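K.L.:
fold the following for me, if possible:
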Amino acid sequence: MAYVPGIALLAALVTGCTGGSGTEDATTDAKPGSPTVSVAPPGKYQTLPEACRSVSTGTLKQLLPGLADLPADQQKAAYGGKASVTYDTDRKGGCTWQSRTADSTRTLVVDFERVVSYDPSVSDEDSAATVYGKKAEAVGLPAPSPSADDPADGPESGSDGGSASPSATASPSAGDGVAPQGSASPTTPATLNPTGNDTGGDGDGGATLAPRTLKNLGNAAFLDDALEGGGSAPQHRTVSVVFRTSNVVVTVRYAEETTDAAEVPESAELQEKAQALARGLDENINE
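P.N.:
This is a model prediction of the structure:
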């Protein structure tokens, strides 16, 4: 199916993570006169956004156009998404939305993971970097070195250089005039600029198809574009954007499966929209 460039700007809604209160290393003494043991500082975030409220209805309408064609009594549930099963919503959370049209089925998945270190000498952020690194290696990318994703590196670490205070608390934001749960009033959602997205230039529709790292997204980020099917089977493309911001790892998966087996889901549109959503989530988390 043809992709029309210059998509409308996406607006992402995130209920903010709550920042930790500790900003300095803590120390403990087992006994008077015993050696002092340094304890790594806690992670910046102590809670997670509510995944099924993390994307505004306006954004879902752009990512999943088939939802707008559903009967009115079915739209509320469709836009509400399906929450992932989790036994600790402060540690993991996810949500899935799906729409169907005559041409294709589109699926959006957003996952949040707040990493906690059980080793007092290893910080939550370092543990999150390890989790992120394993995800990068799984798609054939090298895990970043500690210096490569250090917030002090500057602009490539995020929109604010990743230098926010560990005690900062992200402000809740909302889309379509609906306040997130626990918020006194809605705030303006982030506005995304597709021209700032990295779609490369050596693949389908101008998009780079090989897995690659992304700049200006969290402390570290990568994109993976996987196409399955072919022949008599429907073509299924999944674009995944994974990024780490402090001790939280976020995954955005945006997929399309075509009805016609001869029709290949276009990569450029999926990549552009997945990146735009990921950047909006990151901006809102770090507000």
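K.L.:
could you use CA atoms for every contact and neighbour count after this?
P.N.:
OK.
K.L.:
these two touch, right, S56 and A12?
P.N.:
Yes: taking contact to mean C-alpha atoms under 8 Å, the distance of 5.7 Å between S56 and A12 places them in contact.
K.L.:
between these two, which one's more packed in?
P.N.:
Regarding S56 and A12, a neighbour count based on other C-alpha atoms under 10 Å identifies A12 as having more, with 30 against 23.
K.L.:
how close does that one sit to L67?
P.N.:
According to C-alpha to C-alpha, to the nearest Å, A12 and L67 sit 17 Å apart.
K.L.:
ok, T213 next?
P.N.:
Spatial separation of T213 from L67 under the definition C-alpha to C-alpha is 32 Å.
K.L.:
neighbour count: the two, which is higher?
P.N.:
L67 (22 against 19).
K.L.:
make sure I have this right: that one is in a helix.
P.N.:
Yes: counting by DSSP: H, G, I helix; E, B strand; the rest coil, L67 falls inside a helix.
K.L.:
that one is in contact with Q75, isn't it?
P.N.:
Yes: contact status for L67 versus Q75: in contact at 6.5 Å, counting by C-alpha under 8 Å.
K.L.:
and P142, which of the three is it?
P.N.:
For P142, the assignment made with three-state DSSP gives coil.
K.L.:
give me the element the closest residue in space to it that isn't next to it in sequence is part of.
P.N.:
The spatial neighbour of P142 that comes closest, neighbours along the chain excluded (C-alpha to C-alpha, 6 or more residues apart in numbering), is A136 at 6.5 Å. Following DSSP states H and E, one finds A136 within helix 124-138.
K.L.:
could you also give me the structure for this next sequence, so I can compare it with the first?
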Amino acid sequence: MQRKAYVPGVAALLAAVLAGCTGGSGDGGTTDDANPGGTGRTTAAAEPGKYRTLPEPCGAVGRGTLDSLLPGIKEIADEEQREKAYAGEATLTFDTDRRVGCRWKVESASAVDHLLVDFERVVSYDSAVSDDSEAERLFARKEDAADLPEPSGSAPASESGSASGSAPASGSGGTPSAAASASASSGSSAPASPGSSAASSAPASGDASATPSSGGATADLQPRLLDGLGDEAFLDDEPSSGSTAEQRTVTVAFRTSNVIVTIEYTEQPTTVGTVPDSGEMQDRARKLASRLADALSG
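P.N.:
Predicted coordinates for the structure are as follows:
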């Protein structure tokens, strides 16, 4: 009889314990696992960038464009060597998913031309920072390194973006980049002589008649920000005196979402005393940048 009384008592005790463990689960409250922070909210990760891949760099520049930027390429008599020149050479990279590039070098009777095209896809490793924001930060650093001169309020840029009368006619082409390039130009300091090491460091001459062919740079041809090219862009133009002849490098860089594109176009004449045409080189580089931006957007 005592054993029969004991069993029901144990069952009642177990039922009470179980009821205490599960109490409150059906009253609409959340468990600790469902609400570990006590706020009931989760932090959304920043959006990834628009671009997940990069184009094949050596195939990104068409033959017609290469004919324009590298005039000597059509002068190569040997067909095999000419095809090799058109193909370009891929730059060394350790992660083609993040960065790719291609370079070309062509010698002609009048000059040696170099072209470099570089694509960088930016990825943020901070879940709170988007790829676009990280790319914007890196592009701002690149722009600061270019050390562009401050825009001058006394020489406002043309609304149409066309070059000044001293620039060659080809500089007023109808491509988006050509039309927008002069809208943010600066006129703070035009070089006094073609031998100056950098446009921004030369003394102001105030001579509006200076022409690109003479090695000088008018206000519209100074290093500057560019409108209408990607999300943001700038152009740098640096002449430098080599041991034998004047050399000029025009750089156009732009950002589209989380991809940064950089074009470096260099020309060194073979004749001493000959100065590369700044306006012509800028026009060619801007047109290439516009084509690359359109290809990325498409």
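K.L.:
quick TM-score on the pair, please.
P.N.:
These two chains, once laid on top of each other, score a TM-score of 0.68 by TM-score structural alignment, normalised by the length of the first structure; 209 aligned residues with a C-alpha RMSD of 2.3 Å.
K.L.:
thinking again about what came up before, show me what the helix holding A136 of the first structure is packed against.
P.N.:
Identification of packing neighbours for helix 124-138 of the first structure by 3 or more C-alpha pairs under 8 Å, 6 or more residues apart in numbering; DSSP states H and E yields strand 233-245, strand 248-258.
K.L.:
quick one: the longest one aligns where in the second structure?
P.N.:
Residues 244-256 of the second structure are the counterpart of strand 233-245 of the first structure, counting by TM-score structural alignment.
K.L.:
so P55 of the second structure versus F254 of the second structure, what's the distance?
P.N.:
According to C-alpha to C-alpha, P55 of the second structure stands 16 Å off from F254 of the second structure.
K.L.:
so which of those two has more stuff around it?
P.N.:
Counting neighbours by other C-alpha under 10 Å for P55 of the second structure and for F254 shows that F254 has the greater number, 26 against 16.
K.L.:
how about that one, what does it touch?
P.N.:
L229, G230, D231, E232, A233, F234, I260, V261, T262, A289 (C-alpha atoms under 8 Å, 6 or more residues apart in numbering).
K.L.:
how about a cut-off of 6 Å?
P.N.:
With contact taken as C-alpha atoms under 6 Å, 6 or more residues apart in numbering, F254 of the second structure is in contact with E232, A233, I260, V261.
K.L.:
restricted to buried residues, select those residues in ChimeraX.
P.N.:
For the buried members of the contacts of F254 of the second structure, the matching ChimeraX selection, counting by 16 or more other C-alpha atoms under 10 Å, is:
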select :232,233,260,261
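K.L.:
for the contacts of F254 of the second structure, which one is nearest W104 of the second structure?
P.N.:
Distance ranking of these against W104 of the second structure, using C-alpha to C-alpha, places V261 first at 16.3 Å.
K.L.:
how far away is the residue lying closest to that closest one once chain neighbours are set aside from K50 of the second structure?
P.N.:
The shortest distance from V261 of the second structure to any residue that is not its chain neighbour, by C-alpha to C-alpha, 6+ apart, is 4.7 Å, and that residue is F119. Here the distance between F119 of the second structure and K50 of the second structure works out to 14 Å (C-alpha to C-alpha).
K.L.:
who has more neighbours out of these two?
P.N.:
In this comparison of F119 of the second structure against K50, neighbours counted by other C-alpha under 10 Å, the higher total goes to F119 at 21 against 14.
K.L.:
quick one: map that one onto the first structure.
P.N.:
F119 of the second structure maps onto F112 in the first structure when the alignment is built from TM-score structural alignment.
K.L.:
neighbours around A46 of the second structure, how many?
P.N.:
15.
K.L.:
measure the aligned residue in the first structure for it to E256 of the first structure for me?
P.N.:
A46 of the second structure maps onto A40 of the first structure when the alignment is built from TM-score structural alignment. Spatial separation of A40 of the first structure from E256 of the first structure under the definition C-alpha to C-alpha is 43 Å.
K.L.:
same question for L277 of the first structure.
P.N.:
When C-alpha to C-alpha is applied, the distance between L277 of the first structure and E256 of the first structure equals 16 Å.
K.L.:
ok, now A226 of the first structure?
P.N.:
Note on A226 of the first structure: its distance to E256 of the first structure, by C-alpha to C-alpha, is 11 Å.
K.L.:
next one: A274 of the first structure
P.N.:
Between A274 of the first structure and E256 of the first structure the distance, using C-alpha to C-alpha, works out to 12 Å.
K.L.:
and L281 of the first structure, what pairs with it in the second structure?
P.N.:
Checking with TM-score structural alignment, L281 of the first structure has L292 as its match.
K.L.:
could you find the closest non-adjacent residue to its match?
P.N.:
Closest residue to L292 of the second structure apart from its sequence neighbours, by C-alpha to C-alpha, 6+ apart: A60 at 7.3 Å.
K.L.:
ok, I260 of the second structure next?
P.N.:
E120 (5.1 Å).
K.L.:
now the one you found: which helix or strand?
P.N.:
Per DSSP H and E: E120 of the second structure is located in strand 111-121.
K.L.:
counting by contacts, list what that strand packs against.
P.N.:
When contacts are defined as 3 or more C-alpha pairs under 6 Å, 6 or more residues apart in numbering; DSSP states H and E, strand 111-121 of the second structure packs onto strand 99-107, strand 259-269.
K.L.:
this completes my enquiry, with thanks.
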